[in-house]
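> Got a sequence here, can you model it:
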Amino acid sequence: METLQAAQAIDFSLLALFARASLTVKVVMVVLILMSFWAWAIIIQKLLAFAAARTSAGRFDRSFWSGEPLDDLYDRIGDTPRGAAERIFAAGMTEWRRSHRDDGALIPGADQRIDRAMNVAIQREESRLMRGLSFLATTGATAPFIGLFGTVWGIKNAFEGIAVSQNTNLAVVAPGIAEALLATALGLLAAIPAVVFYNKLSGDADRIVGNYETFADEFSTLLSRQMAAD
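Alright, predicted model coming up:
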């Protein structure tokens, strides 16, 4: 009964557990909290960026297939395309115009140069989409082990305290074990969302890039027909 009352008198709130932890365990917890916050910042930013990319691509797709002449569409977009699809289109059209001689004839190899220009633009957009996702993968892979290290270190300190006090009752053992397990909980709290959203965002990025590549192929086909007609 006395042991139970003593255990109930101990503060097991998260702040109290953090305050009682050793310096090493505190550093582990702070690192995991920072990793979790940074991971969520990347997740939110990427969700917004991907939604904007899909909206921009849909808007441009409607303009592209509206029947408006490509030269007019390119002139309207100008030197400041607003989205990834427009930048890919502008890269192709820029190379298309550069491939014409003063007399209007095409310079040989224009189709390969146009394809390369659009491929380079697609690679740039893919790099933008994937930027930051490596941190989510790193967090998902390492956070549980960082938390486990904190737990092992905390349990070691708890057992050292037991050995020094030569007392194994619940009031002595429970606080140290609880502090140690908090590190593992924080590691899982950081890792699970990071893994889930890394997989989701990687898949979304692949689909968006796939749509860009499909558009580039369709655009290249249209230009090839134009070349053949010329």
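
> C-alpha from now on. contacts and neighbour counts both.
Will do.

> Show me what the helix or strand where residue 28 lies is packed against.
Assessed by DSSP states H and E, residue 28 sits inside helix 23-64. Judged by 3 or more CA pairs under 8 Å, 6 or more residues apart in numbering; DSSP states H and E, the packing partners of helix 23-64 are helix 14-20, helix 70-77, helix 84-98, helix 133-165, helix 170-229.

> Second chain to compare with the first, below:
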Amino acid sequence: MEAAHEFTMWALFARATITVKLVMIMLIAASVWCWAVIIDKTIQYRKARAEADVFDRAFWSGEPLDGLFDTIGADPEGASEKIFAAGMLEWRRSHRQDGGLIAGATARIDRSMDVAISKEAARLKKGLPVLATVGATAPFVGLFGTVWGIMNAFIEIAEAQTTNLAVVAPGIAEALLATGLGLLAAIPAVIYYNKLSSDSDGIVSGYEAFADEFATILSRQLDS
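Next up, the predicted model:
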């Protein structure tokens, strides 16, 4: 009889119907998935900023661009380095054997860097739709579990033919646990989706600013 009146999280879960249990398990799994994405993206963005800072210092150190490109190679790991390498590769390919430039070099260099930026932007945003989806749907999934649980609680009340709080409370508490888990999954997902989206946009804006500055330098060399 004591077990029937326990209100620990585990006791509430154990007493719930199979449908409500499945809802709770889904919400817990979604929450764990969201936190995995949050931690992964936080580490990834921190690493991307650090790589960009290191490359910016090297780029503006006064070292010749050809020397810097030879140092990092044609297939570097850092995102800023990849954008720089894309521009430099197209720059070198645009030179004819006689030293002249093939027409349209500037446009091709810009497109090469834009493609590299698009690939990095897609990599940065990968996983964020998970947070958006969980943030938007988890409360409704939890509400479904609550409605189902309360429906069964009222059926039990009708069968017991009593409105005694000791009979009513456990079923309602089990049902409300589903809503609580839905909010527990959704709130961090929404908060971190907005934060990480903003961080991602800021990093990509930095890449675009660098590409514009680099294109200006190359254009200046073309004019001279």
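
> Please state their TM-score.
Superposed pair, TM-score by TM-score structural alignment, normalised by the length of structure 2: 0.98. Supporting alignment: 224 aligned residues with a CA RMSD of 1.2 Å.

> rewinding a little: ranking the helices and strands packed on helix 23-64 of structure 1 by burial, who's on top?
helix 84-98 (a mean of 21; mean count of other CA atoms under 10 Å).

> once the two are aligned, what's the mean deviation for the helix holding residue 28 of structure 1 against structure 2?
Its matched residues in structure 2 lie on average 0.2 Å from helix 23-64 of structure 1 after superposition (mean CA distance after the TM-score superposition for structure 1).

> same question, stretch 153-160 of structure 1
Its aligned residues in structure 2 lie a mean 0.2 Å from stretch 153-160 of structure 1 after superposition (mean CA distance after the TM-score superposition for structure 1).

> So which bit of structure 2 is that stretch matched to?
Using TM-score structural alignment, stretch 153-160 of structure 1 corresponds to residues 148-155 of structure 2.

> residues contacting the residue nearest the centre of structure 1?
Nearest to the mean C-alpha position of structure 1, counting by CA atoms, centre = their mean, stands residue 133 at 3.0 Å. The neighbourhood of residue 133 of structure 1, defined by CA atoms under 8 Å, 6 or more residues apart in numbering, consists of 42, 198, 201, 202.

> for the residues you listed, which one is nearest residue 108 of structure 1?
Residue 108 of structure 1 lies nearest to residue 202 out of the contacts of residue 133 of structure 1, by CA to CA, at 38.5 Å.

> distance of the closest one from residue 226 of structure 1?
The gap separating residue 202 of structure 1 from residue 226 of structure 1 is 36 Å, by CA to CA, to the nearest Å.

> Quick one: map the residue nearest to the centre of structure 1 onto structure 2.
So residue 133 of structure 1 corresponds to residue 128, using TM-score structural alignment.

> now residue 46 of structure 1
Using TM-score structural alignment, residue 46 of structure 1 pairs with residue 41 in structure 2.

> State the number of residues packed around its match.
21 (other CA atoms under 10 Å).

> what's the closest of the helices and strands packed on helix 23-64 of structure 1 to residue 59 of structure 1?
Nearest to residue 59 of structure 1, of all the helices and strands packed on helix 23-64 of structure 1, is helix 84-98, at 9.4 Å by CA to CA.

> Surely residue 124 of structure 2 touches residue 200?
Yes - judged on CA atoms under 8 Å, residue 124 of structure 2 makes contact with residue 200 at a distance of 6.2 Å.

> list residues touching both of the two?
With CA under 8 Å, 6+ apart as the test, residue 124 of structure 2 and residue 200 both reach residue 45.

> equivalent range in structure 2 for stretch 10-29 of structure 1?
Going by TM-score structural alignment, stretch 10-29 of structure 1 sits over residues 5-24 in structure 2.

> which one in structure 1 is aligned with residue 205 of structure 2?
Looks like residue 205 of structure 2 aligns to residue 210 there (TM-score structural alignment).

> Residue 117 of structure 1 is nearest to which of the helices and strands packed on helix 23-64 of structure 1?
Comparing these by CA to CA, helix 84-98 comes nearest, at 5.8 Å.

> Would you check the span in structure 2 matched by that closest one?
Helix 84-98 of structure 1 corresponds to residues 79-93 in structure 2, going by TM-score structural alignment.

> how big is the offset of that stretch relative to structure 1?
Stretch 79-93 of structure 2 sits 0.3 Å off on average (mean CA distance after the TM-score superposition for structure 1).

> Can you tell me what sits against that stretch?
Outside stretch 79-93 of structure 2, the residues that touch it by CA under 8 Å, 6+ apart are 48, 51-52, 55, 66, 69, 72-76, 105, 108-110, 112-113, 116-117, 120, 207, 211, 214.
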